[in-house]
Every structure is written in structure tokens, then in C-alpha cells.
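Q: Test case, fold it:
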Amino acid sequence: MLGPYYDNADGTTDGRIRLNIQNPNGIEPGTWKYEVYGYKVTGTEDYTI
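A: Take a look at the predicted model:
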């Protein structure tokens, strides 16, 4: 499990959260799942993964 992460985690409030997963032995194969929740959002917001 990773997170939670918030917009200002990188020191800038810009609507972006950058997450870079690295492992010299590779990343675990299989099905990965993610959940995205809005926090202090009015209306709807678009996002990309």
C-alpha cells in the first residue's frame, strides 16, 4: 500500500501528485489496483493516471 498522498506533498499546490515507483529487482507482477478520492473538491475534477 502506498499513500495517502496530497497535492502539496512535493511542496507545490498545483493539482498534481507525481509518484515514481522504482525497484532494482523489478516491480511485483500481477494486477495493481488504485483508488482516487477527492479532498476538499467542489463539483467535479478531471484527472489522468
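
Q: Going by C-alpha atoms from here, please, whenever you check contacts or count neighbours.
A: Fine.

Q: one more to line up against the first:
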Amino acid sequence: MVDGNTVERAIGKLKRFRAVATRHDKRGYVHPGTVTAAALLVRLRS
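A: From the prediction side, this is the model:
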């Protein structure tokens, strides 16, 4: 089971990406793809 601290740290890492933190995407359907790309980069860097 995942504790709250792990989730908060993961969200913090994703918010380091400007496009995710500020939702710069003009279309709503693009945002999930941006979050997925950012999550992949976070995972590959760790």
C-alpha cells in the first residue's frame, strides 16, 4: 500500500515541470499526455 508521503513526493516531482504545474496546454485532452510524459521522465531519471 502506498502512503500519503510517497504520493505527495511524486506530485512534487511532477510539479517541477512547468507545463504540468501551470497547465499551459490549451486543450484539455492534451494535459494527460503532458503529465504522462513528465511522469516517464521522472521515472527514467530516478
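
Q: Give me the TM-score for this pair.
A: In this superposition the chains share a TM-score of 0.20, using TM-score structural alignment, normalised by the length of structure 2; 23 aligned residues with a CA RMSD of 3.7 Å.

Q: If we go by neighbour counts, what in the host helix or strand of Val7 of structure 2 is buried?
A: Per DSSP states H and E: Val7 of structure 2 is located in helix 4-14. The neighbour-count check on helix 4-14 of structure 2 (16 or more other CA atoms under 10 Å) flags Leu14 as buried.

Q: Show me what it is packed against.
A: Applying 3 or more CA pairs under 8 Å, 6 or more residues apart in numbering; DSSP states H and E, we find helix 4-14 of structure 2 packed against helix 31-45.

Q: Recalculate using a threshold of 10 Å.
A: helix 18-22, helix 31-45 (3 or more CA pairs under 10 Å, 6 or more residues apart in numbering; DSSP states H and E).

Q: Can you say which of the ones you listed is nearest to Val7 of structure 2?
A: helix 31-45 (12.6 Å; CA to CA).

Q: Quick check: buried residues in the closest one?
A: Buried-residue list, helix 31-45 of structure 2, by 16+ other CA under 10 Å: His31, Thr34, Val35, Ala38, Ala39.

Q: now it against helix 4-14, angle please.
A: Going by axes from the mean of the first three to the mean of the last three CA atoms, to 10 degrees, helix 31-45 of structure 2 is angled at 100 degrees with respect to helix 4-14.

Q: helices or strands next to helix 31-45 of structure 2 in the packing?
A: helix 4-14, helix 18-22.

Q: Same list, these, but as TSV with distance to Arg43 of structure 2 please.
A: Output for the helices and strands packed on helix 31-45 of structure 2, formatted as TSV (distance: least, CA to CA, whole Å):
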stretch	distance to Arg43 of structure 2
helix 4-14	10
helix 18-22	15
